[in-house]
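*Asks:* Build me a model:
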Amino acid sequence: MFLFFRSYSGPLSRTQQQLHISQIHLRTYVDGTINWVRDRGLDHAVEREKNLLPVMNIKDFIKSEPSKSVPVSIITQKREILRIPMRPIDLIRKYPSIFEEFLPGGIGVQPHVKLTSKVLELDAEEQLTYQTSTCRQQAADRLLKLLMLSRVHKVPVSIIDQLKWDLGLPKDFVQSIVPEFPDYFKVVGRQNFASGSGDMRVLELVCWNNELATSVLEKMAAKVKHDTSKRMDITFPMKYSNGFEMDKKFKKWVDEWQKLPYISPYENASHLSPNSDESDKWTVAILHELLHMLVTKKTEKENILCIGEYFGLRSRFKRALLHHPGIFYISSKAGTYTVVLKEGYKRGSVVESNPLMNIRNKYLHLMNTVEEDSKTTTKHISTRQQKQEQKQEQKEGSDDAFGVQNEAELLNSSDDEDEDEDEDENTSSPHTVRADPRDNVRADLRDNVRADRRDHVCADRGDQVRADRGDQVRADRGDQVRADRGDHVRADRGDHVRADRRDHVRADRRDHVRADRRDHVRADRRDHVRADRRDQVRADRRDQVRADRRDHDRADRRDHDRADRRDHVRADRRDHVRADRREHVRADRRDHVRADRRDNVSERHFNLKENATRSRVTLPKRMNAERPRDVTRERTGMSKRHSVRTEV
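*Replies:* As a prediction, the model looks like this:
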């Protein structure tokens, strides 16, 4: 994935702003290229714990029930609350060392789930760890640091609920941790369940702690130089993934960025410009301190953005995660985006030891040892069966020598061995559900076979007694020869019948074992095929969604471009029309002015000619005296208007 960072100055249009938002292409100060590569160790650390939280949630839910068992349907209904990423029944059957499935009373249709003895022992150890004074003090310190990072020194309880797994807090931290430290913090507000408005409680800081208000980098610098006043020497440790290629411009920017003065995350630097490198370094310090105080040294990206939105730094958090691949790593495993602090991991494991992480590692070990145990159990059973078959063959060779009594003892011993073998198979196989109807059928078949064997043995014993009595009577009567012949015939027949019975029993056993193996192999294959199909369907859906999003983004861009073009064309047309109107108005005004000037000039010329004509023509004095002045003016005006009309 390539991210191109470009410096931009000047206002953006509405279309350009929407384009930047859709591409998550933020304004920054570096002019270079970042080639993001995957870190297999960190991806493995994230993927290894993807089912740990759902398993712990189901465990706590089952433990909270009075009967210590829950129907699978109830867990399915609470799937969203328990944050189960798959079908609950698949997750439960995937970890038989944690959960045990059974049918209550042996006749129920709906299966129930309970916890195994091993996980109950681990749960007791976990509860003892939470109750220790050291663990409670560390949890309180982490909560206090989180409150001091906030500008207003208070954080809603709903946000802390999202981070309590990563912070290493117990589920009832409001009732167990908060009242124990009244000089640290307090809860303000009450939770109103009736209104349905959610949890409105807020955890507020009571007293500032200068000792805890020191970042991890400042403590490390103090240990090295014993002088925290030189902030220029405090730099962030960089750990780039294998295969990361750094651009020269980006390397130059990182070096200059590291030389900037370090501002403590517990200081208020909101006066800095959001688009400055100093503000970016302060934001990185807040993120670094927040991830370092988590026991897992990682959390989901949504949690980071949620607390960033409350701090008023959501966009800065996004920018810091994109610009600093040497400090933070974003993993796409486990079906979500996870932000990992690279400094906190070494070879895929957390560097800092913590009793809570030790307990969680034990849970992971118990979850992951199921397959190994099943493999060793299968090998043990097969070897045991081979040894038993060899012993039976050796005993079968001596049947003719020991007679019917030894045959009965052999059958009894084989019955005992079969019972031991069945008990070993039932106890050793971790995937067996004892209340399964198929197991009941098999148990009935075994009981019938054993009853038939006992009946045959009793019949053989009765025949032997009768034969002895008959032989004695016949010997007394002189039929010794016929009795001997009859004994030999009966003995041969009995040997053939017993041999046939043993062969049938062995064949039935082998057939049952082979059928069980075939069933397990077919079930595993079906599970793998279904899982592959589900993964393929999900991948196709994701690809389809991404393609649809790209198409929508491209269509939006085209629409915005066309709208801009139409707006420009219309604006140009309006400008041309207005210019034409202004020119026409100006031309009309000029024409009117020129016409008025011409009229004035022609009027002046007419007046001059009229005056000249008057001066030449002399009227009688009497007529001039009798003519009124106004009449003369009117005639003069009429003659002027007449002359003007004539000229026009």
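*Asks:* Every contact and neighbour count from this point should use C-alpha atoms.
*Replies:* OK.
*Asks:* And the helices in the stretch 401-550 of the chain?
*Replies:* For the stretch 401-550 of the chain, applying DSSP state H, counting those that start in this stretch gives helices covering 437-477, 480-616.
*Asks:* what's the answer for the stretch 1-150 of the chain, then?
*Replies:* So, for the stretch 1-150 of the chain - with DSSP H, counting those that start in this stretch - the helices run 14-22, 40-48, 52-64, 72-77, 79-82, 88-94, 117-131, 133-149.
*Asks:* Okay, angle between the first one and helix 480-616 too, please.
*Replies:* Per axes from the mean of the first three to the mean of the last three CA atoms, to 10 degrees, the angle that helix 14-22 makes with helix 480-616 is 160 degrees.
*Asks:* this one as well, want them side by side:
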Amino acid sequence: MKKEPDLESALARNRRWMVNNQIKNIILRSPNQVAPIEFLQKKFKTLDLKGKALNWLKKYPCCFEVYREKDELFCQLSKRMQCLVEEEEAIKDSQEPVFVERLAKLLMMSKNQRLNVLKINELKRSFGFPDDYLLRIVPKYSDMFRVVSYTGRRSSMEIELISRNPNFEVSSIEKLAKKEGRGPRFSCSLPPTWIKSWERFREFDASPYISPYKETIGLIEGSVEMDKRSIGLVHELLSLTLWKKASILKLAHFRREFCLPDKLNVLLLKHPGIFYVSNRYQIYTVLLREGYNGSELIEKDPLVVVKEKFGELMQEGLHEYNRRHYLMNLEKKRKKGDLTIRTETRKRDSNEELCERDDDQEGGGLGGIFDAEERKRFYKVLFDDDSK
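*Replies:* Okay, here's the model as predicted:
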């Protein structure tokens, strides 16, 4: 698929953000939400980081606070960071009904109304589920969900849907169609010059829409109807995610549960107007085109908004750290005398450059008023006055 700069930018991963988010979670799980630096240093290996943990944490003073107690260094979240954590938790509490609906929708799209817990965990952050959703949500809604293990092994634990809610059986495409008073159909985001792709899309969209919540009984694998159902299912899955994107590899883990084709990436590449497929970071990712305007999400989930605030706080701390070190290095050079020598050299070079520039101008600027020696004296006074 041809690369599109805006959508490639939307797929960019901020490695620093991900590492700091993991450090934040480690601190939150620590006793009294305080983690010894020595403990974080050991965790750095699992975060695929090198160097000293202390040096990393000092780069983000707006996020983390480091202090010494009894000759041992500790780290805790800053007050501003703690406020963001509280805001995130408040949003998770208020969005509990949304999480319940998302989980129910996932189970309703599956073949046997149940999904493996380990597989759900691979995508739980994409759907915004809290880490403790098995304890926070599933037991609380025992009339809808239950955890089962038919083999008795922990790895085979599944969440099963007990009762279906008809109100949840409406896809995002059907909601939009009802709102606009038309029949359900896919939207296509392609340039008008892509004539053949438009023709293929119109041919595909001409057949009736098949809801991903409809059972696959009677649908033949590889048929147009089955492909349409698969495209609708992936569309619905992506619409349920926070960032309207997901790893194709992780989606393929649900191939049997969702009756998806073996070569899912091939099917998605056939529909460039609906999906954008990228191999950025050597990971195949599919993005829902209609969810983006350029590189920006059109509708941002409240959890996305608070996570963006975390990124802004992180950048603010990094900027503060870089500025402080720049001033410290400047002061060191000033004390050594290197700064004065370089500044004088820069001034002398600038004087000569300006003089040469005026010499090149015929009757313009200072060239038509002073001769070369007078211009040099003028610029010397000008720069000396500026330095004072």
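*Asks:* Tally up the residues packed near residue 328 of the first structure, please.
*Replies:* 24 (other CA atoms under 10 Å).
*Asks:* which position in the second structure aligns with it?
*Replies:* Residue pairing (TM-score structural alignment): residue 328 of the first structure is matched to residue 275 of the second structure.
*Asks:* Contacts only, for the closest residue to its match other than its chain neighbours.
*Replies:* The shortest distance from residue 275 of the second structure to any non-neighbouring residue, by CA to CA, 6 or more residues apart in numbering, is to residue 288 (5.0 Å). By CA atoms under 8 Å, 6 or more residues apart in numbering, residue 288 of the second structure lies in contact with 235, 238, 239, 244, 245, 274, 275, 276.
*Asks:* What of residue 193 of the second structure?
*Replies:* Residue 193 of the second structure neighbours (CA under 8 Å, 6+ apart): none.
*Asks:* can you tell me the helix or strand for the residue nearest the centre of the first structure?
*Replies:* The first structure has residue 336 as the residue nearest its centroid, 2.9 Å off, counting by CA atoms, centre = their mean. If you go by DSSP states H and E, residue 336 of the first structure is not part of any helix or strand.
*Asks:* Not counting sequence-adjacent ones, nearest residue to it?
*Replies:* The nearest residue in space to residue 336 of the first structure (CA to CA, 6+ apart) is residue 300, at 7.3 Å.
*Asks:* I'd like to check what contacts stretch 103-113 of the first structure. Which residues are they?
*Replies:* 62, 69, 70, 71, 72, 73, 99, 100, 101, 102, 435, 436.
*Asks:* Distance to residue 492 of the first structure for these - can I get that in a markdown table?
*Replies:* Shown next, in a markdown table, are the contacts of stretch 103-113 of the first structure (distance: CA to CA, whole Å):
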| residue | distance to residue 492 of the first structure |
| --- | --- |
| 62 | 63 |
| 69 | 59 |
| 70 | 60 |
| 71 | 59 |
| 72 | 59 |
| 73 | 61 |
| 99 | 55 |
| 100 | 52 |
| 101 | 51 |
| 102 | 50 |
| 435 | 44 |
| 436 | 43 |
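*Asks:* number of nearby residues for whichever residue in the first structure pairs up with residue 105 of the second structure?
*Replies:* For residue 105 of the second structure, the aligned position in the first structure is residue 145, judged by TM-score structural alignment. Applying other CA under 10 Å, we find 22 residues neighbouring residue 145 of the first structure.
*Asks:* if I pick residue 145 of the first structure, what's in contact with it?
*Replies:* Neighbours of residue 145 of the first structure in contact, by CA under 8 Å, 6+ apart: 212, 213.
*Asks:* quick one: it and residue 183 of the first structure, what's the gap?
*Replies:* The gap separating residue 145 of the first structure from residue 183 of the first structure is 14 Å, by CA to CA, to the nearest Å.
*Asks:* likewise residue 153 of the first structure?
*Replies:* Distance from residue 153 of the first structure to residue 183 of the first structure, by CA to CA: 14 Å.
*Asks:* Disregarding flanking residues, what is the spatial nearest neighbour of the residue in the second structure that residue 283 of the first structure lines up against?
*Replies:* Aligned counterpart of residue 283 of the first structure in the second structure: residue 230 (TM-score structural alignment). Spatially, and ignoring its direct neighbours in sequence, residue 230 of the second structure is nearest to residue 260 (6.0 Å; CA to CA, 6+ apart).
*Asks:* what sits against the one you found?
*Replies:* So residue 260 of the second structure contacts 230, 252, 254 (CA under 8 Å, 6+ apart).
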